[in-house]
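# Got a predicted structure here, sequence first:
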Amino acid sequence: MTSSISPRHADPLTFSNGFTTLPPAHYTRLMPTPLPEPYLVAASARAAALIGMDVTSLQTDASLALFTGNVVPEQVTPLAAVYSGHQFGVWAGQLGDGRAILLGDVAAANGEGRYELQLKGAGLTPYSRMGDGRAVLRSSIREFLCSEAMTALGIPTTRALCITGSDQLVLREQPETAAVVTRMAPSFVRFGSFEHWFYNQKHDELKTLADYVIDQFYPSLRETGNPYKALLTEVTVRTARLMAHWQAVGFMHGVMNTDNMSILGLTLDYGPFGFMEAFDPHHICNHTDQQGRYSYARQPQIGEWNCYALGQAMLPLIGTIEDVQSALRIYKPAFGEHFVDLMREKVGLQTRQPEDTGLFDHLFGIMQDSHVDFTLFFRKLSDLKIANPTGVEAVRDLFLDRPAFDEWALQYAARLQAESSDDTLRKLAMDAVNPKYVLRNYLAQTAIEKAQNKDFSEVAKLLSILERPFDEQPENEQYADLPPDWANDLEVSCSS
């Protein structure tokens, strides 16, 4: 299947396409489908700098045409990749890039590696199934902002270079305008890329893919006795640590299908995501997920389940079930140790003590009982004083059950005192890891509604705030407030 051929032109970015070193069975070459009269919605200067671009160059007609898919440089051979996957725990068979087209890869500005540039929403591909191959402005803004927000939070993620929009309408629950978000990552290979070849019983293609991933992204694994086992081990560790990062910042992905899991341990495919507000470990951010498979509390377990699915797919390469299980066994300790370390940082502890896990469990219990805002609590906790741990009203008043907080605060203060913690230094350390600003759904919705009326100023404003999540930014104080009542009616689903 091919789309109408886009015109080509020379472009200052020097493209190659390392993915095409794989055999043609791994992808389909095709051109993006043009959108009429594209315009720039938003651009990330930080993402642009990664590939040596000045963000102002993204405003030119040539860049608009390139990053909408209307014009393709001579040396570019766009493609859509094939993969399969488990969706909500059920084998879904062949999936693939249904609305994403890979332009190619460009050198990183620092000379370390390359970035693939992928146009999400660039039109029909052979893998679109019942879809139209398009993305809407609403979902593109959410992905763009969250990709860059997660980067600023220090969480591994794909990046977002820019959003281009068009007045062309596409039908979702209602007609919406189309958009294309340009995503960046060293690779978009997924767990489902491996599953595709395993379940199709094509072990030669499976080996070819694994060799490509090792040679391109994990070359040191070639020195091990079993590089494929070493690859599974490395990906398992990265996935476990990613889950710990998500839990520690209160991020919920919403659709942790195996086709949405990165082989590089990156946060991939932002759809119905959310950041925890009123703390509820059973919170489901995806309105489509009626069974709660991807609730906040289950994310670590699902991360491990997905690693087992990858291990199953890699079994023909690794050799024995025992070796697969040995590689996967690292998940629980890798997650547990990293999560506890992140929690110690969040509450300002300098040393490791056996009782710390109990202290954290106690805290999450009282936060759940009082539905305490996750981000506000950890940010305000840095104001607690050892000499008077119950005296900070801004923290205490977050709890409906104040005596329960008082009990925990006294335990916490005793723990701090035991390691001679300094209130001033601890506050500096805690504020450096506990964000004041996260992409709350109502903030994204406000920006989306303005953008739908061609006012993109709020998207730019949010981006500038979220790029500095740990700074006080007194001029933007209202962006750290509790969500308004109307935000309780917001829902995000797989169409988001």
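Received the coordinates, thanks.
# okay, CA-based contacts and neighbour counts for the rest of this
Noted.
# Can you spell out which helices and strands pack onto the helix or strand in which Phe360 is found?
Secondary structure from DSSP states H and E places Phe360 in helix 356-370. Using 3 or more C-alpha pairs under 8 Å, 6 or more residues apart in numbering; DSSP states H and E, the elements in contact with helix 356-370 are helix 331-346, helix 402-418.
# deepest of these, which one?
Highest mean neighbour count of the helices and strands packed on helix 356-370: helix 331-346, a mean of 19 (counted as mean count of other C-alpha atoms under 10 Å).
# Quick one: residues in contact with that helix.
When contacts are defined by C-alpha atoms under 8 Å, 6 or more residues apart in numbering, helix 331-346 is touched by residues 236-237, 240-241, 243-245, 247-248, 300, 304, 350, 352, 356-357, 360, 378, 429-430, 433-434.
# about what we covered before: any idea of the angle the helix holding Phe360 forms with helix 331-346?
70 degrees (axes from the mean of the first three to the mean of the last three C-alpha atoms, to 10 degrees).
# what comes into contact with the next helix or strand after helix 356-370?
For helix 356-370, the succeeding helix or strand toward the C-terminus, using DSSP H and E, is helix 374-380. Applying C-alpha under 8 Å, 6+ apart, the external contacts of helix 374-380 come out as 249-250, 276-279, 346-347, 394-395, 398, 430-431, 434-438, 480, 482.
# Select from these every entry located in strands.
Secondary structure assignment by DSSP state E places none of the contacts of helix 374-380 in strands.
# Show me where the stretch 151-300 of the chain has its strands.
Taking DSSP state E, counting those that start in this stretch as the test, the strands found in the stretch 151-300 of the chain are 159-171, 175-185, 251-252, 274-275.
# mind checking how far the residue nearest to Pro156 when sequence neighbours are not counted is from Thr239?
Excluding the flanking residues, the one nearest Pro156 by C-alpha to C-alpha, 6 or more residues apart in numbering is Leu266, at 4.9 Å. Remark: distance between Leu266 and Thr239 (C-alpha to C-alpha, to the nearest Å) = 8 Å.
# Got another one to weigh against that:
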Amino acid sequence: MAFSLIGDDTCQFIAPTPLPDPYWIAVSPEAAELVGISLDSNQLPQDPDWLAILAGNPAELGQRLFSKPMATAYSGHQFGHWAGQLGDGRAILLGELNHQELQLKGAGMTRYSRMGDGRAVLRSSIREFLCSEAMHALGIPTTRALSLVGSKQAVRRETMETAAVCSRLAPSFIRIGHFEHYAANGLHVRLQELAAYLIEAHYPECKSSNTPYLALFKAISARNAKCVAHWQAVGFCHGVLNSDNISALGLTMDYGPFGFLDHTALDHICNHTDSGGRYAYHRQPKIMHWNMACLANAMVPLVEMESPGQDAAEILRAALSDFPPEYEAKWLTLFRGKLGLQIDTPDDMDLIEALLQLMHANQADFTNAFRSLSKVQKKDAHSNWRDQFLDRDAADAWLSQYRTRLQQESNSDAERAAQMNCVNPKFILRNHLAQRAIENAQQDDFTEVNRLQRILSRPFEDQPGFEQYALAPLPDEVVTDLSCSS
């Protein structure tokens, strides 16, 4: 965390605990390029020291730029309840490369590990590596994954598994939980320094405001509103939208029991630990709004400083009301694009929501239903698109409304199809694909991990020969047992 408020009340300087006998599993070429790491013909770093560095070897770290690795303290609300102090219990921040913070997840115990062992297991590390880079390729704000390093070190979860370290990149890993931690502990100077750093480094537009802290709150809220709109547009379910898992930069972070919708279920719950469905797909926007309320509560002391004599809580409540229209505007823009609509009409919201309800009622595949919609033509009444729905009459009725709406657009069918195929992916990280890669990797075969990474780096291209990776899972391939255990 590249800001000056470092000390015993905010972080612990601690070296990673290295993985014994580490080996490469995968490296993201795009992420490596982002931080200036050259790769060889095998898509591995040319400098052999990077394996030891990204496995957490402190001797190698000391010879590089990473002289003061640290774990940070934060607090937060988990499943709607105040959890108190949390922190980087298994993630250690090494430092910066090319304006990107480099963090090792699964790097060993810290003072914030509580009852944990500080490690991450292979299966969850594969999922985080693949999804971080897949989300980036989809154009969704996210932390990045540079590499995945494995080891035969045994780790106990529900069963005995092996350890891995996923190296993560972000302009900053500051969370809403950092604000909550400083506010809850009365660390108002730290809170002020944290906000000042964010404004200087990541929200410079706030500096010109007469109330920069309020402007910062509005900017963080707006970014997260847009981020969750992106999730809804691709059918992504985060699974654990606790306030400590929310980025202050509006990035998707902390990939745990996530999942993309296969058969459309608007109330889908991807995390079986979430028995009440708090973080179900259709509730994600409201939960993100709730998390922004947690941020607002933590920022009350800051707004009091810059607006003395005024009701800071009321000022922030008013600012919080900007979240729903920010989200709705972005959601509508994204879904208009998915339907190939370039002009705005008052009935577009109804048309989109009718489609989502149709897909939900018929359990149509979320990704494929949108992708194949580009083949519908303005004047041709026949379309195979209807064959994805059990209720063909309902599908035909919606198609009739859609074609009527398309008459208002000036572009050709071919132009519209090209535009739609740039925003409706053909390939997503489906759980059954990730599970297949994990099972192979547990047998020391990492071919599928690397193949998936390559396919998902080009989600909007047809990629002949890999059509099976675009298919919905068969009934016996559906993966439902995802939890917070990693």
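Looks like it arrived, so ask away. Model, not experiment: these values are computed from the prediction.
# TM-score, when you put one on top of the other?
Superposed pair, TM-score by TM-score structural alignment, normalised by the length of the second structure: 0.95. Supporting alignment: 472 aligned residues with a C-alpha RMSD of 1.2 Å.
# So for Leu266 and Thr239 of the first structure, which residue has more residues nearby?
Shown here are Leu266 of the first structure and Thr239; by other C-alpha atoms under 10 Å, Thr239 has more neighbours (27 against 22).
# Quick check: the more buried one touching Leu268?
No - at 11.6 Å, Thr239 of the first structure does not count as touching Leu268 under the criterion of C-alpha atoms under 8 Å.
# what's the matching range in the second structure for the helix holding Phe360 of the first structure?
On the second structure, the counterpart of helix 356-370 of the first structure by TM-score structural alignment is residues 348-362.
# Could you do stretch 435-449 of the first structure as well?
Stretch 435-449 of the first structure corresponds to residues 425-439 in the second structure, going by TM-score structural alignment.
# Quick check: end-to-end length of the matching stretch?
25 Å.
# Surely Ser247 of the second structure touches Ala170?
No - applying C-alpha under 8 Å, one finds Ser247 of the second structure not in contact with Ala170, separated by 10.1 Å.
# The equivalent of the residue nearest to Pro156 of the first structure over in the second structure and Ile140 of the second structure, how far apart?
By TM-score structural alignment, Leu266 of the first structure lines up with Leu251 in the second structure. Here Leu251 of the second structure is placed at a distance of 8 Å from Ile140 of the second structure (C-alpha to C-alpha).
# So for those two, which residues contact both of them?
Cys227.
# Tell me which residue of the first structure lines up with Ile269 of the second structure.
Aligning on TM-score structural alignment places Ile269 of the second structure opposite Ile284 in the first structure.
# Tell me how many other residues crowd the closest residue to its match other than its chain neighbours.
Distances taken as C-alpha to C-alpha, 6+ apart put Ser295 closest to Ile284 of the first structure, at 4.5 Å, once the chain neighbours are dropped. Using other C-alpha under 10 Å, Ser295 of the first structure has 24 other residues around it.
# Would you check that Asp117 of the second structure makes contact with Ala91?
No - the criterion here is C-alpha under 8 Å, and Asp117 of the second structure misses it with Ala91 at 11.4 Å.
# So for these two, which sits in the more crowded spot?
Neighbours per residue, other C-alpha under 10 Å: of Asp117 of the second structure and Ala91, the larger number sits with Ala91, 28 against 16.
# Quick one: map the more buried one onto the first structure.
Aligned partner of Ala91 of the second structure by TM-score structural alignment: Ala100.
# residues touching the closest residue in space to that match that isn't next to it in sequence, list them.
Nearest residue to Ala100 of the first structure in three dimensions, chain neighbours excluded: Lys120, at 4.2 Å (C-alpha to C-alpha, 6+ apart). Contacts here follow C-alpha under 8 Å, 6+ apart; on that basis Lys120 of the first structure touches Arg99, Ala100, Ile101, Arg134, Ala135, Val180, Val181, Thr182, Arg183.
# Just flag the most distant two among the residues you listed.
Longest distance between any two of those is 14.5 Å, between Arg134 and Arg183; criterion C-alpha to C-alpha.
# out of the two, which sits in the more crowded spot?
When Arg134 of the first structure and Arg183 are compared for neighbours, Arg183 comes out ahead with 26 against 23, by other C-alpha under 10 Å.
# The more buried one corresponds to which position in the second structure?
In the second structure, Arg183 of the first structure lands on Arg168 (TM-score structural alignment).
# Then Thr33 of the first structure?
Checking TM-score structural alignment: Thr33 of the first structure goes with Thr17.
# Wait, its match touches Ile53, no?
No - applying C-alpha under 8 Å, one finds Thr17 of the second structure not in contact with Ile53, separated by 11.1 Å.
# Neighbour count: the two, which is higher?
Taking other C-alpha under 10 Å, Thr17 of the second structure and Ile53 do not tie; Ile53 has more neighbours (22 against 19).
# Contact partners for that one?
For Ile53 of the second structure, the contact set (C-alpha under 8 Å, 6+ apart) comprises Glu60, Leu61.
# what's the helix or strand for the counterpart of it in the first structure?
The pairwise alignment with the first structure assigns Ile53 of the second structure to Leu66, based on TM-score structural alignment. Element membership of Leu66 of the first structure [criterion: DSSP H and E] is helix 61-68.
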